[in-house]
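Student: coordinates only, sequence not included:
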């Protein structure tokens, strides 16, 4: 019995499984806030300190103005989402003729099964890894995915993306906080590669067991070292609380792990309920393709953690869902 037959028996039309629940909305907002707010607080304290140093009469005006400027920029970009300059900013392009034919055919099949209007979403090809959130109505599929997947596998990828959007992606506020937190995130990300290169050079000269232990310890030390400039700057403003302020993004990243895993499993569940469980599992097993994974679309946090479930865990949940659907299925 194929997953498509099971899905048809349990979810005729697919509308029920493509409906956004209140829990999905709440989870999406919690994930966004945990990802962004701790680092936004760090950025705000730094801007407040800069306002004090510049002698501004109302130092809070600097962090407030920066946030409002980022929000206005986000509103402008999202309202101009399909204009040429905005597309360059998002790092996407329109599909070529052959790509469009393949994408539109696959997307219409998925939309029909899910019971959503195909015209409610537009299809795009990412051409740059800029890690920008795109508006929820824009679905992106890489050219590499188009080349390497069969028609059914491509539909599985699109169904998975639909599952993420059904849950609510809070893309606008991700975009705003991505720009708001960019200075402090950029400082730490810019320092990390040089430290990593130095550690890798040492690790290559060590035996294999010692190399792994050294790499793990060096990565931890590297994260501490790149955080020192920010901690030092905020200590001048808030004293010893600066350490806690910098640790909060790391604790939030750990708290995100079960939430992002749950969101990923929900997207996989929708694809499975629409009949694409087998194809999605096949993609996750393929070593030549990056899995369609829940990766935060914007670098919102100074934390280097990327909370995402392992492909094996996703495959296990897909199998469990297929078994559950099979138990429900009652042949005529």
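Tutor: Ah, there it is. Bear in mind that the values here come from a model prediction, so they are computed numbers and not experimental data.

Student: Only C-alpha atoms from now on, for both contacts and neighbour counts.
Tutor: Will do.

Student: distance between the helix or strand residue 187 falls within and the chain's centre?
Tutor: Residue 187 is part of helix 182-203 when elements are defined by DSSP states H and E. How far helix 182-203 lies from its chain's middle: 22 Å, per Cα atoms, centre = their mean, to the nearest Å.

Student: where along the stretch 201-332 of the chain do the helices fall?
Tutor: 208-238, 241-271, 277-285, 311-328 (DSSP state H, counting those that start in this stretch).

Student: structure B:
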């Protein structure tokens, strides 16, 4: 099917020239369309048809067409940078030599001495000004260490009872009174005059002077206040010694050395006294002294028997080998008869010293724990460090006296030691030295 071209638009007559000359700026009047009964239908213009231009509208000028380059011009490039001429050196001007000035070098500052033990700036200084004090209802207790100590002294007690019963035969019918008096003598451990005699004659302690009491009593009040213990129930004593040490004796005695009192800051002195108070509170002091007292007759009898045996052995050796053999058989038969009659009880005495030493070491750890629980763990660790250094100096002195031969500690001596070693005690304090979460 052939597409016909669209009809051309109708042509309108030109406006009169007079109207164009009179008003060039007004649009020209267009002739009225003839009256027809119905407007003719014009076909729609094609979208590609160009709209008629107004005769008075000038056509806009077209922009000039400039030539465009498809590719930028290639400029010559150089791979090597241009060589720069060397910069001229500045002229050297004559300079006047300046005199050398030597400043005095200050001498190195001397290390500051550590604070004195009584200086409040010392890191282990504690305040002793306390107001109200809460006293605990339970002042003492008997822990497992004290009970174990008493049980271990039982074989010694039975041997002492045998010795006292043999001695009571001298008194005939009144011998049982002698045995009862010995059994009741254990109460003297808690008698104040007997304690004073024990501290003065056996432990070599003395009463403190007024100046020493002014040094000890504020620290002791702080220790007992933290523990909730009535401090006036105990007596403070001093030992004239240049070593760092302290002792808890009988039922009411706390003794410190002169070195500990004068050379330690009050915080470390409080740690030492809190350790000794732990022995009293736990029952270690009175149980050890009571066991030692009831074992004393057996100890004396053993020393007498050993001395007599030594004398008899030297006498038998003076005769001949036959005398030595006879003496050995006699002593062996007597020991066998004693062991058989006592159901092997004397054999336990051979192992008791090792068991007592182990219980004593445990008591020391419990006393350390008591002092650390009162807040003296850092101070107690410092005291243990000083004790360790003191022991090292003693070992070095003994080594030098032996010509440089080191002192070797035997396993038996370690088993019989009454105190734990430094590293063991410090290990048990770590729980109190570490910061709490």
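Tutor: Perfect, thanks for sending it. What you are looking at is a predicted structure, and each value in this text was computed from that prediction instead of being measured.

Student: Superposing both, give me the TM-score.
Tutor: TM-score for the superposed chains, counting by TM-score structural alignment, normalised by the length of structure 1: 0.61, backed by 257 aligned residues with a Cα RMSD of 4.3 Å.

Student: What residues sit buried inside whichever strand in structure 1 runs longest?
Tutor: Longest strand in structure 1, counting residues (DSSP state E): strand 122-126. Residues of strand 122-126 of structure 1 classed as buried: 123-126 (neighbour count, 16 or more other Cα atoms under 10 Å).

Student: what does stretch 188-202 of structure 2 give?
Tutor: Result for stretch 188-202 of structure 2 [16+ other Cα under 10 Å]: buried residues 189, 195-196, 198-199.

Student: Tell me which residue of structure 1 lines up with residue 157 of structure 2.
Tutor: Structural alignment (TM-score structural alignment) places residue 157 of structure 2 against residue 40 in structure 1.

Student: State the helix or strand in which that match lies.
Tutor: Judged by DSSP H and E, residue 40 of structure 1 forms part of helix 22-53.

Student: The helix or strand following that helix - contacts with which helices or strands?
Tutor: Proceeding N to C from helix 22-53 of structure 1, the next assigned helix or strand is helix 61-79, under DSSP H and E. Packed against helix 61-79 of structure 1, as judged by 3 or more Cα pairs under 8 Å, 6 or more residues apart in numbering; DSSP states H and E, are the following elements: helix 22-53, helix 171-180.

Student: What are the buried residues along helix 61-79 of structure 1?
Tutor: 62-63, 66-67, 70-71, 74-75, 77-78.

Student: Setting aside sequence-adjacent positions, which residue approaches residue 94 of structure 1 most closely?
Tutor: residue 124 (5.3 Å; Cα to Cα, 6 or more residues apart in numbering).

Student: After alignment, which residue of structure 2 pairs with the one you found?
Tutor: Match for residue 124 of structure 1 (TM-score structural alignment): residue 237.

Student: unless I'm mixing things up, its match is touching residue 252, no?
Tutor: No - if you go by Cα atoms under 8 Å, residue 237 of structure 2 and residue 252 don't touch, sitting 10.4 Å apart.

Student: quick one, which of the helices and strands packed on helix 61-79 of structure 1 is packed in tightest?
Tutor: helix 171-180 (a mean of 23; mean count of other Cα atoms under 10 Å).

Student: Quick check: residue 27 of structure 1 touching residue 261?
Tutor: No - if you go by Cα under 8 Å, residue 27 of structure 1 and residue 261 don't touch, sitting 11.1 Å apart.

Student: Please tell me how far the match of residue 124 of structure 1 sits from residue 272 of structure 2.
Tutor: 14 Å (Cα to Cα, to the nearest Å).

Student: buried sites along the helix holding residue 187 of structure 1?
Tutor: So, applying 16+ other Cα under 10 Å, buried residues of helix 182-203 of structure 1: 182, 184-185, 188-189, 192, 195, 199-200, 203.

Student: Now render the buried residues of strand 122-126 of structure 1 as a markdown table, adding distance to residue 224 of structure 1.
Tutor: Below are these laid out as a markdown table (distance: Cα to Cα, whole Å):
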| residue | distance to residue 224 of structure 1 |
| --- | --- |
| 123 | 41 |
| 124 | 39 |
| 125 | 37 |
| 126 | 34 |
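
Student: From those residues, pick the one nearest residue 143 of structure 1.
Tutor: residue 125 (6.4 Å; Cα to Cα).
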